[in-house]
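**Q** show me the folded form of this:
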Amino acid sequence: MRSILWSLLGVAGTVAVAWADDPLAHDPLLEPPAAEAARESSARGILRARDQATLSSELAGRVVEMPFAEGEAFKKGEVLVRFDCSAYQAQLNAAQAAVRAAREELGHKKQLAALNSVGRFEVALAEARQAQSQAEAQVYQVQVRRCSVTAPFDGQVVQRKARPHESVAAGTALLEIVDNRSLEAHLLVPSAWLGRLEPGSHFEFTPDETGQPLQVEVKRFGARIDEGSQTLLLIGVLSPSAEGLLAGMSGTARFPVKQ
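**A** Here you go, the predicted model:
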């Protein structure tokens, strides 16, 4: 029994000496770079456009023109969708004619009132009819303006959700548009970083699709921390010189974290 114990001790001592003599046992190149990891952190993120929208119809009608297809660029104020507006235009014409008739009637009543041929009540009634006809004309003017959907900003068409010659109901989605010049980087970072990051600091964001690193400035943080994941939304603004980027690109952000 004693011989067996001494044999085991001898083997253990041999292993210990061998580990101590191994030149790779304490090689610093094989140890994790803890200091470097502490100085730099990374997080996944996505590029999102600040200006993007899904345009919907404000009235029921038939689409007669959609001049821009998917991917095509447009300028602010250009017509993106045009409806058949003949019925609404006819109603507006009739309302404007009623306004003219009410105006003539009011002028005639005022002349008679100056001659004491009609009372004040007749004049007030004519004024009310004129105001009513003007209000109705304004309603039809609004409807006629809604026959054309104009671009709220410079951008590109992402997707057509309707086609020319289709009849749509009020509230139907027509076009999805985006401005790829107003991109922001959206990241989910650990909430523990909140005290070490601040607006105005910079980090590097590399989209997977291009592989080209971009300089991004921390713009603002989300309004609350997610209780489950303990993460916080970080929003960064890209340099104006950044080109060739599209909303939806994803990538990795790397930035130093203050200790």
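**Q** going forward, measure contacts and count neighbours with C-alpha atoms only.
**A** Noted.
**Q** I'd guessed residue 168 sits against residue 58; true?
**A** No. Using C-alpha atoms under 8 Å, residue 168 is not in contact with residue 58, being 10.0 Å away.
**Q** neighbour count: the two, which is higher?
**A** residue 168 (19 against 16; other C-alpha atoms under 10 Å).
**Q** let me see the contact set for the more buried one.
**A** When contacts are counted by C-alpha atoms under 8 Å, 6 or more residues apart in numbering, residue 168 is found next to 57, 60, 61, 62, 63.
**Q** quick one: the strands in the protein?
**A** With DSSP state E, the ranges of strands along the chain come out as 40-49, 52-56, 61-65, 73-74, 79-83, 148-150, 155-160, 167-168, 173-178, 183-190, 202-207, 214-221, 231-238, 250-256.
**Q** reformat the ones you listed as CSV; add distance to residue 124.
**A** Shown next, in CSV, are those (distance: least, C-alpha to C-alpha, whole Å):
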stretch, distance to residue 124
strand 40-49, 55
strand 52-56, 42
strand 61-65, 39
strand 73-74, 50
strand 79-83, 40
strand 148-150, 38
strand 155-160, 52
strand 167-168, 43
strand 173-178, 46
strand 183-190, 58
strand 202-207, 68
strand 214-221, 59
strand 231-238, 60
strand 250-256, 67
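**Q** kindly list the longest helix within this protein.
**A** helix 86-114 (DSSP state H).
**Q** packing partners of that one?
**A** When contacts are defined as 3 or more C-alpha pairs under 8 Å, 6 or more residues apart in numbering; DSSP states H and E, helix 86-114 sits against helix 120-145.
**Q** the helix it packs on versus strand 79-83: what angle between them?
**A** If you take axes from the mean of the first three to the mean of the last three C-alpha atoms, to 10 degrees, helix 120-145 sits at 120 degrees to strand 79-83.
**Q** one more to line up against the first:
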Amino acid sequence: MTRRGETGRAGWWLLAAGAVLLCSAATAEDTKTAPVAVEAAKVAAAPLSEQVTAVGTLLSDEAVTVSSEIPGRLKEIHFQEGQPVEQGTPLFTLDDSVYRAQLADAEAKLKLATQTHKRTTTLFSSKYATAQSADEAASNLAVSTAAVELARVQLEKSHIAAPFSGIVGLRHVSVGEYITAGQPLVNLEAIDPVKADFRVPEKFLPAIRVGQTIRIKVDAFPDETFDGRVYAIDPKLDVAGRSLLVRALVPNKDQRLRPGLFARVTVLLQLKEDALSVPEQAIVPQGDRQFVFKIVGGKAQLTKVVTGTRRDGRVEIVEGLAAGDEVVTAGQLKIRDGSAVAVANGTGA
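**A** This next block holds a predicted model:
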């Protein structure tokens, strides 16, 4: 009886082990064929602008350091610092008493030279004067005329006016100070519009053109963007950095933008009306090639693609997909080419 009982128990254990093995095999088979849950999105067709970013500096449209062309003592200052002025507005007046005296002296000498020339010409026509004396009288008249003109110009230069409309800066001189020719007096800036100078790598040379739209951001106004337009391109590339200097004009009617600001510049190169794009998560790089898992008939199909512009979390698809195709965006590590998949999220662009 003992041996039969032991034999019966052993048989029961063998049957139980076989059942477990059969169940495990069935479970493994079910797991192998069960669809893998993934997330997916559809290929979207929408306008896409190709652009290049750079850093630059804002400059005045026109800028000059006002100075005097003649020496003299500063008599009057006609402006308030930091205020706008129109072209031709008086800025400084020098003491002109010396220049007025020089003009009066030159005019008196001119009057004498004119009378002498007139008398000499009359005598020469009557053959009472030599040709040399007539020539000397004519030369003295020309010299005196030039002296008067010089004195008049110097007198005019004692009044310094704005060469263009703009905003005057902080003056460097005071009334009563003796200034020399060329001494800086005040800076004048025209800041509507402002210029934006920036450099782009040489590879963008074929794409940069006059008239292209730019968009800039500055730290002073972090939540705002300002639009402008490229109007000049330097014909020479920078040898040290192999970069191209580009200049754009940015409207600045409210004059909030100021020269010297650091600017982040975006140049809109071209607009593609129906560019295809997918989320960045859909791209599966393999070496120097790019792939996606396209869902076809409930299965993942490894598909090679050619990518283009990347921006705002999306990648442009130049080749390999069509609008409306569905691609896996999460779960790629759990699948391979031909794996059955089940989309766990509501797909969309």
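**Q** picking up where we left off before, just the contacts of residue 168 of structure 1 now: which is nearest residue 244 of structure 1?
**A** residue 57 (31.5 Å; C-alpha to C-alpha).
**Q** give me the aligned partner of that closest one over in structure 2.
**A** Matched by TM-score structural alignment, residue 57 of structure 1 corresponds to residue 68 in structure 2.
**Q** which residues touch that match?
**A** 157, 158, 160, 179, 180, 181, 182, 183, 184, 185.
**Q** neighbour-wise, which of these leads?
**A** Within the contacts of residue 68 of structure 2, most neighbours by other C-alpha under 10 Å means residue 158, with 23 neighbours.
**Q** my guess is it contacts residue 73. True?
**A** No. Using C-alpha under 8 Å, residue 158 of structure 2 is not in contact with residue 73, being 9.5 Å away.
**Q** intersection of neighbour lists for the two?
**A** Joint contacts of residue 158 of structure 2 and residue 73 (C-alpha under 8 Å, 6+ apart) are 94, 95.
**Q** distance to residue 101 of structure 2 added to the contacts of residue 68 of structure 2, as a markdown table?
**A** Formatted as a markdown table, those follow (distance: C-alpha to C-alpha, whole Å):
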| residue | distance to residue 101 of structure 2 |
| --- | --- |
| 157 | 15 |
| 158 | 13 |
| 160 | 19 |
| 179 | 20 |
| 180 | 20 |
| 181 | 20 |
| 182 | 23 |
| 183 | 24 |
| 184 | 27 |
| 185 | 25 |
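**Q** residue 244 of structure 2 and residue 238 touch, don't they?
**A** Yes. Counting by C-alpha under 8 Å, residue 238 is a contact partner of residue 244 of structure 2 at 6.4 Å.
**Q** name the helix or strand for the closest residue in space to residue 49 of structure 2 that isn't next to it in sequence, please.
**A** Leaving aside its sequence neighbours, residue 49 of structure 2 sits nearest to residue 271 (C-alpha to C-alpha, 6 or more residues apart in numbering; 4.2 Å). In this structure, residue 271 of structure 2 is located in strand 262-279 according to DSSP states H and E.
**Q** on that earlier part again, just the buried subset of the contacts of residue 168 of structure 1, written out for PyMOL, thanks.
**A** To isolate the buried members of these in PyMOL, using 16 or more other C-alpha atoms under 10 Å:
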select buried, resi 57+61+62+63
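**Q** in a markdown table, list the contacts of residue 168 of structure 1 along with distance to residue 125 of structure 1.
**A** Below are those laid out as a markdown table (distance: C-alpha to C-alpha, whole Å):
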| residue | distance to residue 125 of structure 1 |
| --- | --- |
| 57 | 38 |
| 60 | 35 |
| 61 | 37 |
| 62 | 40 |
| 63 | 42 |
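**Q** okay, now the aligned partner of residue 133 of structure 2 in structure 1: neighbour count?
**A** Aligned counterpart of residue 133 of structure 2 in structure 1: residue 122 (TM-score structural alignment). For residue 122 of structure 1, the neighbour count with other C-alpha under 10 Å is 15.
**Q** ditto for residue 222 of structure 2
**A** The number of residues near residue 222 of structure 2, taken as other C-alpha under 10 Å, comes to 8.
**Q** alignment lookup: residue 204 of structure 2 to structure 1.
**A** Counting by TM-score structural alignment, residue 204 of structure 2 lines up with residue 193 in structure 1.
**Q** look up how far residue 257 of structure 1 lies from that match.
**A** For residue 193 of structure 1, the distance to residue 257 of structure 1 equals 8 Å [C-alpha to C-alpha, to the nearest Å].
**Q** residue 173 of structure 2: what's it in contact with?
**A** Contacts of residue 173 of structure 2 (C-alpha under 8 Å, 6+ apart): residue 185.
**Q** run the last query once more with 10 Å
**A** 74, 77, 179, 183, 184, 185, 186 (C-alpha atoms under 10 Å, 6 or more residues apart in numbering).
**Q** for the second one, which non-adjacent residue is spatially closest?
**A** What it means is residue 77 of structure 2. Nearest residue to residue 77 of structure 2 in three dimensions, chain neighbours excluded: residue 92, at 4.7 Å (C-alpha to C-alpha, 6+ apart).
**Q** ok, the aligned residue in structure 1 for the one you found - how many residues close by?
**A** Under the alignment (TM-score structural alignment), residue 92 of structure 2 maps onto residue 81 of structure 1. Using other C-alpha under 10 Å, residue 81 of structure 1 has 25 other residues around it.
**Q** what's the distance between residue 81 of structure 1 and residue 55 of structure 1?
**A** On the measure of C-alpha to C-alpha, residue 81 of structure 1 and residue 55 of structure 1 end up 10 Å apart.
**Q** tell me, what's touching these two both at once?
**A** With C-alpha under 10 Å, 6+ apart, residue 81 of structure 1 and residue 55 have common neighbours 149, 150, 151, 174, 175.
**Q** dump those residues into JSON lines; add distance to residue 88 of structure 1 as well.
**A** Converted to JSON lines, those look like this (distance: C-alpha to C-alpha, whole Å):
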{"residue": "149", "distance to residue 88 of structure 1": "15"}
{"residue": "150", "distance to residue 88 of structure 1": "18"}
{"residue": "151", "distance to residue 88 of structure 1": "22"}
{"residue": "174", "distance to residue 88 of structure 1": "20"}
{"residue": "175", "distance to residue 88 of structure 1": "23"}
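**Q** tell me which of those is nearest to residue 34 of structure 1?
**A** Using C-alpha to C-alpha, residue 175 comes nearest to residue 34 of structure 1 of those, at 50.5 Å.
**Q** many thanks, have a good one.
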